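> from the sequence below, what's the structure:
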Amino acid sequence: MTAIIGSLLLILVLFLGSGVWVGLSLMGTGITMVTIFRDIPIDKLLPQYFFNILTTSELVALPLFVIMGEFLFRTNLSRSLFNGLAPWMGLLPGRLLHVNVVACSIFAAISGSSAATTQVVGRISLTELLRRGYSRDIAIGSLAGAGTLGFLIPPSTVMIIYGVLAEESVLRLFTAGFLPGVLLAVLFMGMIMLRTTINRDLIPESERQLRNASWAVRFAALKELAPVVFLILAVLGSMYGGFATPSEAAAVGVFGAILVAGSQGGLNLQAFRDVALSSMQTCSMIGLIIVGATVLGNITSFLGIAEFLAEYVAELQLTPFMLIVALTAVYLVLGCFLEGFSMIVTTLPVVLPLVTAAGFDKVWFGIFLVIVVELAQITPPVGFNLFVIQGVTGDGIGYITRVTMPFVALMLAFIAFLALFPEFVLWLPNLLFGA
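Have a look, this model is predicted:
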């Protein structure tokens, strides 16, 4: 079995290292392994794998959420968010720095994408914060950290993929991500408050008067949030109100995004063409990766790799907490070389049996994986959100990484909290849907 596992890793590294697309690398590794070690008619099994995974009903929501995000990317929603939140955030220590966190949290609830959240919010909030004289370090760091909430706060494209591959309810995953997402946003805001209280120079003197804004101004600003509230109620309200499945809610979200874009003058034939092409490219890439991961996952089962590793871990007699610590370390290393989505589909076929054998719930592990993927988004050299921020600010990756590290440390502490208290993740889905 050692020879089989070693061969799998070697072949996968060779495929990835040669620049082959991730989906084709996963599929090619599986086909090569089964050709070498088993006499299985893989040519007959491949069409069956393709059909089964690509016709999964839960997967319908994915392209719809991608389309919704593409439409929202072409609106003035980020400016509306900033204008609506700024007068209220002036009440808190840290002032407008909190707009980064709150705006990212709100946009995450309607986009499902971490990179889109970072880019859309960063285009307005980061530019405005730097123009007003806020500390560059904490402005960029807080945006990098808060931008990752796009994967955790439902709806989430990563949760949809995990739900399909792990054969778990997407709606339960969405529900489980809500409380951790809110708590992590609160922790980010707490860090901003703490740092700006200790070092008052992080906020310009002129901004310290924002607390004096009248209540009339604050309530008048709320009208700027109307498009966002409309979309949140349309997507999440239809799901949790029992009116729509996640796929149907995604369709409602697309319709709502078209209405918002149209009301803000962002729709024309060129915009529809750009949305169609960009969505097709994104969905094709994701679909190929999902198929490749499914092929590799099934073939690892044929080869007995998952069972062998589960028995090996059982012999090590690691406590469940130590297993999570070990997996966190492994994923942090992988995050330096793979983007988060590829990290999940590459490792899930092997890792999922280990954590379920250790007694962890699949819904809880899905939330753990999402947070680890968030960390991968802001760890070099393949931290995608770091490149998004670099495109907005023009700063070097080394500098952006350094100012982001306090928020990385906070997320690691948050993972430890969830490992020690898994019931925090499972309480809401168990309350709504039963244990």
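
> CA only for contacts and neighbour counts going forward, please
Fine.

> mind listing what's buried along the helix or strand harbouring residue 312?
Assignment of secondary structure by DSSP states H and E places residue 312 within helix 305-316. Buried positions in helix 305-316, judged by neighbour count with 16 or more other CA atoms under 10 Å: 305-306, 308-310, 313.

> need the residues you listed in JSON lines (columns: distance to residue 123).
Formatted as JSON lines, the entries for those read as follows, by distance: CA to CA, whole Å:
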{"residue": "305", "distance to residue 123": "46"}
{"residue": "306", "distance to residue 123": "44"}
{"residue": "308", "distance to residue 123": "49"}
{"residue": "309", "distance to residue 123": "45"}
{"residue": "310", "distance to residue 123": "46"}
{"residue": "313", "distance to residue 123": "46"}
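
> for the chain, which helix extends over the most residues?
Longest helix of the chain, by residue count under DSSP state H: helix 269-303.

> another for comparison:
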Amino acid sequence: MEIFIAVLLIGVMLAVLGSGLWIGLSLLGVAVFGMELLTSRPAGDSMALTIWGSTSSWTLTALPLFLWMGEILFRSKLSEDMFKGLAPWLERLPGRLLHVNIIGCTIFAAVSGSSAATCATIGKIALPELKKRGYPEDITLGTLAGAGTLGLLIPPSIIMIVYGVAANVSIADLFIAGVLPGLLLAVLFMGYVMLWALRHPDAIPAAGASTSFAEKIYASRHLIPVVTLIVAVLGSIYSGVATATEAAAFGVAGALILARVEGSLTWAAFVDGLIGATRVYCMIGLILAGAAFLTLSMGFIGLPRHLAEFVGTLNLSPFMLILVLMVLFVVLGCFLDGISIVVLTISVLLPTVQKAGIDLIWFGIFIVLVVEMAQITPPVGFNLFVLQGLTKRDLTWISRTALPLFMVMVAAVMLVYFVPALVVWLPSHM
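Reported below is the predicted structural model:
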């Protein structure tokens, strides 16, 4: 019965999304359909309370602020300077400036803790520059979709906090455990880009003139403003001086000051940046509201709990259990955000996981990895929606560009399964 309900809801969602209706409204429509058809609870009051709660969260204010910071950098010479500073170091690496997507997302992930904020901010800075320099749009969007998911894995991570509370494990250990897998995933993404570039040598713009080490150091002066801003934002968070939201506001102020100093902050640019950030956030906010109500609807239907209970009755080997859970979480990711997946399933799954002898710290990182995979799988891959809002490209086309990165993430899950020390070594030695 649960499988039938899942297939029915996925079919309805695909049909509504295919109709061209706004994504946020599509999610709301599917949630209302499921709630009215499959539960006895009225949808109206639940929808109002859920939408208000999901959009009025204080922690959510960091997202529009980070988006505004990205808009300011995009409209100033700072983003171009960042590429000038990185280009000499990447000129002999296959793929060249495509790696900026991955490097930028890896760094920004440590600031935001949000996949959507990471994808949107780095995308706003990198996409115009890479397009201007002649890099193919498909691989550019694919790598950005994949690398944006690092916002969930590299600490700080809200999902890790929720899992730590639910599973009664150390949140500090989870944060530490996420560092090596996060860096590993970034390296795997860069490895894929290098292989792609070697297979498509004509698709990558030609390298500029070879530069000496001294010239690379001199070119790195262009990185000083952006690196200073990132270090200041990161430092304010990790020193305890500021929360993520306060650090985001600090980042906006710093970006405005830097843009003013280098002469690109005009009144028109200021207004355009503010309007641009508002538009992107309104798009993301509507999707967040729709996803929150869809999560509530799925909770009342009981689909996540029933599927988790079904997995618990299969008596699988540890390896088969991990494979089945990977599929389960990716399917649930079609309906739910990562935090909701953890909240609705972890209490049911923990006895099965512990019985299989799986380390709970390792299992937490596994959950974050597979939730990341759900961020780039249709029909409700959140990073795909963000990129569609930035580029206006078809969602199906963006999904195809992200598919190779999805397979890289599957390889990462297999790697951490067969080499669990990648996750548990660092927490056990600190």
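
> before we move on, the earlier item: residue range for the helix holding residue 312 of the first structure in the second structure?
Alignment note (TM-score structural alignment): helix 305-316 of the first structure is matched to residues 303-314 of the second structure.

> residues contacting the matching stretch, please?
2, 5-6, 298-299, 321, 324-325, 328, 332, 341, 344-345, 348-349, 352 (CA atoms under 8 Å, 6 or more residues apart in numbering).

> now a PyMOL select for only the buried ones of those.
Taking 16+ other CA under 10 Å as the burial criterion, the selection of buried members of the contacts of stretch 303-314 of the second structure in PyMOL is written as:
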select buried, resi 6+298+299+321+325+328+332+341+344+345+348+349+352
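
> ok, the contacts of stretch 303-314 of the second structure vs residue 236 of the second structure, which is closest?
Of all these, the one with the least separation from residue 236 of the second structure (CA to CA) is residue 341, at 30.6 Å.

> gap between the nearest residue to the closest one once chain neighbours are set aside and residue 261 of the second structure?
Here the nearest residue to residue 341 of the second structure in space, its sequence neighbours aside, is residue 332; by CA to CA, 6 or more residues apart in numbering that works out to 6.9 Å. Using CA to CA, to the nearest Å, residue 332 of the second structure is found at 48 Å from residue 261 of the second structure.

> swap in residue 314 of the second structure?
According to CA to CA, residue 314 of the second structure stands 63 Å off from residue 261 of the second structure.

> pull the most distant pair out of the contacts of stretch 303-314 of the second structure.
In the contacts of stretch 303-314 of the second structure, two members sit farther apart than any others by CA to CA. They are 5 and 352, at 24.1 Å.

> any idea how far residue 93 of the second structure is from the closest residue to residue 82 of the second structure other than its chain neighbours?
Distance criterion CA to CA, 6+ apart; nearest residue to residue 82 of the second structure, sequence neighbours excluded, is residue 223 at 5.2 Å. Using CA to CA, one gets 19 Å for the distance from residue 223 of the second structure to residue 93 of the second structure.

> also residue 393 of the second structure?
29 Å.

> between the two, which is the more surrounded one?
Per other CA atoms under 10 Å, whichever of residue 393 of the second structure and residue 93 has more neighbours is residue 93, with 17 against 13.

> who's in contact with the closest residue to residue 340 of the second structure other than its chain neighbours?
Nearest non-adjacent residue to residue 340 of the second structure, counting by CA to CA, 6+ apart: residue 295, 6.8 Å away. Under the criterion of CA under 8 Å, 6+ apart, the contact partners of residue 295 of the second structure comprise 31, 335-337, 340.

> quick check: the farthest pair among the residues you listed?
By the measure CA to CA, 31 and 340 form the most distant pair in the contacts of residue 295 of the second structure, at 14.7 Å.

> who has more neighbours out of these two?
Here residue 31 of the second structure and residue 340 are set side by side on neighbour count (other CA under 10 Å), and the busier one is residue 31, at 26 against 21.

> and the match of helix 305-316 of the first structure, how far out from the chain's middle?
Distance of stretch 303-314 of the second structure from the chain centroid (CA atoms, centre = their mean, to the nearest Å) equals 26 Å.

> check the secondary structure at residue 248 of the first structure for me.
With DSSP: H, G, I helix; E, B strand; the rest coil as the basis, the three-state label of residue 248 of the first structure is helix.

> ok, the counterpart of it in the second structure to residue 104 of the second structure distance?
Using TM-score structural alignment as the criterion, residue 248 of the first structure maps onto residue 246 of the second structure. When distance is defined by CA to CA, residue 246 of the second structure is 21 Å away from residue 104 of the second structure.

> do the same with residue 360 of the second structure
For residue 360 of the second structure, the distance to residue 104 of the second structure - CA to CA - is 30 Å.

> one more: residue 276 of the second structure?
Applying CA to CA, the value for residue 276 of the second structure to residue 104 of the second structure is 21 Å.

> from memory residue 130 of the second structure sits against residue 97, does it?
Yes. Under the criterion of CA atoms under 8 Å, residue 130 of the second structure lies in contact with residue 97, with a separation of 7.4 Å.
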